[in-house]
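Enquirer: What shape does this take:
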Amino acid sequence: MTAMLALTQHRCNKVPIIIHDESEESKMWSQIHSEETKKQSIPVVKAWQLNERMYGELQGLNKQETAEKYGRHKVHEWRRSYGTCPPNGESLQMCSQRAVAYFRKHIEPQLFAGKHVLVAAHANSLRAIIMYLDKLTTQEVINLELSNGVPMLYIYKEGKFIRRGSPLGPTEAGVYAYTWDLALYRHKLDEMSN
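Expert: The predicted structure is shown next:
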C-alpha cells in the first residue's frame, strides 16, 4: 500500500500496476500487451521475501502483553538481537537472509542496468537490506532505528551504494538536500511557513 500511495504521487504521473509473478499463469494474465499502456504505467512487484519478520508466538501481541507474559528482558532480547528467535518465530538474521537474497537477485540487476527502484517494505526487511548496503555489523543493525514514511535514497555509483538521507531522525531534510527538485520544493514550503 505504501508503494502504491507513493507512486500515485510521483511526478512521472504513471499508473502503478501490480505485476503478479507467482506462477507462469499469473505472469501471463498480468502481462501488458499494449505499448501505449506500458508507457503510461509503472510496474509494482509484490515479494513475500520483503515481508516483516515472523514473530511466532509473539505475533499479534502488543509490547505490554508480551512483556507481562514472557518478561521484559526476554522480549527485548527477542526483538533486538540479530540471531535469537522468538518462540516459533524468525530472527533478524533469518529475515535478512531472505530479504537480501531477494534484493541481490531481483533488485540489484535493475540498479546495475541504470534503472530506478522504489522498495517499500517492513522495518526488519528494510533494516536487513540497509545492513547489506551499508555493510553494518550485527550490533549496528540492531541499533538502527527507521522512521515510518521517511524515504531513504541510495545511489549506485562506481560499484558501490551511497546513502543519501538519514534513517536516524524523523525529518525528511536529509533526502530533500540531495535532489534539486525536492530541495526547491522544500525551500518554497519553508518560505511559505515563515
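Enquirer: drop to CA atoms for contacts and neighbour counts, all remaining ones
Expert: Fine.
Enquirer: what separates Gln139 from Ala173, distance-wise?
Expert: 27 Å (CA to CA, to the nearest Å).
Enquirer: Name the residue in those two with the higher neighbour count.
Expert: A count of neighbours by other CA atoms under 10 Å puts Ala173 above the other of Gln139 and Ala173, at 15 against 11.
Enquirer: And for that one, nearest residue in space, chain neighbours not counted?
Expert: Gly165 (7.5 Å; CA to CA, 6 or more residues apart in numbering).
Enquirer: So which residues make contact with the helix or strand harbouring Gln97?
Expert: Gln97 is part of helix 92-102 when elements are defined by DSSP states H and E. Contact with helix 92-102 is made by 49-50, 52-53, 81-85, 124-126, 128-129, 132, as judged by CA atoms under 8 Å, 6 or more residues apart in numbering.
Enquirer: Following up with a second sequence; could you model it the same way so I can compare the two?
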Amino acid sequence: MILIRHAQSQWNRENRFTGWADPPLTAAGVAEAERAGDWLRIHGYRFDAAYSSRLQRAIATLDILLARLGQDSLPRVQDWRLNERHYGALQGLDKAEATARVGAHQVWRWRRGYTDSAAPLLRSDPAHPAHDLRYADVDPQRLPGVENLARTRERVVGFWQEQIIPRIRRGERILISAHGNTLRALIMELAGMSVEQVEQFEIPTATPILYRFDPAARPLDWRYLNTEPDARRSA
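Expert: All right, here's what the predicted structure looks like:
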C-alpha cells in the first residue's frame, strides 16, 4: 500500500489553516505530484484500487499520480472520512496571525495536539459541511464543525476497517491520497504510536509512504520512498 499526503496547495503556500476548505494545488504542487508519480512508475509500482478524500487537493494529486503511472482508467473512491482534520473557526486564518494573537504554543497545540481543538463552526454557518452538497450522502450528525486528532482518528480507522483491510487480505495493491492529519491518525493506528509520538510526527507533501502487510493485513513495516535510506520509521 502507498500512502501520500497531497501536494502543495494554495493555502499551504500561504500558510493558512485549511482543514475542510478546498483550495487547489499550486503549480509547484502539480510538479511535486508529477515527480512522485514518475518515481512510482520508474520503480514499477502498479495499483488495483485508489482512494482519496473529497477535497480537490487530494483528488488532483491522485489524478496526477495515476496519469503518470499510465493508470488513468483505474476507478477511484472519494471517501469523506479521508478528509483533513476539520479546524473549525481557524479555517482560512493565517498561522502567523494566529501566533501573534494567541502565542506559538497554543497554535502548536491546535495543529499537533491529540485532544486540542479550536472553536467550532456552528451548524448554521454556511461554511459548515452540512451545507455542502458533496456530503449530502453523509448523516449530518457525523459532519464535524471542528475536530481534534482523536476524533479524526475515529473516522479514519472506520474507513480503514471497512474499505482497506478486506482489499489487503485479497492481496490488492492500494494507493491512498489524503492529508497530513488523516495520515498521521492512520499511521498512529497502524504503527502503534503513542500520543506523544504522534504529536511530534509530521508528514511532508507528495512523498510516498510504502506500507507492507502480512496476509492477515497486519502491518509489517513502513518507510518513505524516494528519500534517504535512513528515512525508515519504526513504531
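Enquirer: Drop the TM-score for these two in here.
Expert: The TM-score (TM-score structural alignment, normalised by the length of the first structure) is 0.69; 147 aligned residues with a CA RMSD of 2.2 Å.
Enquirer: sorry, back to before: buried ones from the contacts of helix 92-102 of the first structure, can you make that a PyMOL selection?
Expert: A single PyMOL command selects the buried members of these (16 or more other CA atoms under 10 Å):
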select buried, resi 49+50+52+53+81+82+84+85+124+125+126+128+129+132
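Enquirer: From the contacts of helix 92-102 of the first structure, which land in helices?
Expert: Among the contacts of helix 92-102 of the first structure, DSSP state H puts Asn124, Ser125, Leu126, Ala128, Ile129, Tyr132 in helices.
Enquirer: now, which of the contacts of helix 92-102 of the first structure sits nearest Glu158 of the first structure?
Expert: Nearest to Glu158 of the first structure among the contacts of helix 92-102 of the first structure is Tyr132, at 17.0 Å by CA to CA.
Enquirer: Please list all residues in contact with the alignment partner in the second structure of that closest one.
Expert: Matched across to the second structure, Tyr132 of the first structure falls on Glu189, judged by TM-score structural alignment. Counting by CA under 8 Å, 6+ apart, Glu189 of the second structure touches Arg153, Val157.
Enquirer: hmm, 10 Å instead?
Expert: Arg153, Glu154, Val156, Val157, Trp160, Leu183, Val198, Ala235 (CA atoms under 10 Å, 6 or more residues apart in numbering).
Enquirer: Can you tell me which of those residues are buried?
Expert: Buried among these by 16+ other CA under 10 Å: Arg153, Val156, Val157, Trp160, Leu183, Val198.
Enquirer: now, the most widely separated pair of those?
Expert: Once CA to CA is applied, these give Trp160 and Val198 as the farthest pair, at 18.1 Å.
Enquirer: picking that back up, residue in the second structure paired with the residue nearest to Ala173 of the first structure?
Expert: By TM-score structural alignment, Gly165 of the first structure lines up with Arg223.
Enquirer: Distance of Leu183 of the second structure relative to Arg68 of the second structure?
Expert: Leu183 of the second structure sits 23 Å away from Arg68 of the second structure, going by CA to CA.
Enquirer: just Asp214 of the second structure next, same as before
Expert: 28 Å.
Enquirer: likewise Arg169 of the second structure?
Expert: Counting by CA to CA, the gap from Arg169 of the second structure to Arg68 of the second structure is 27 Å.
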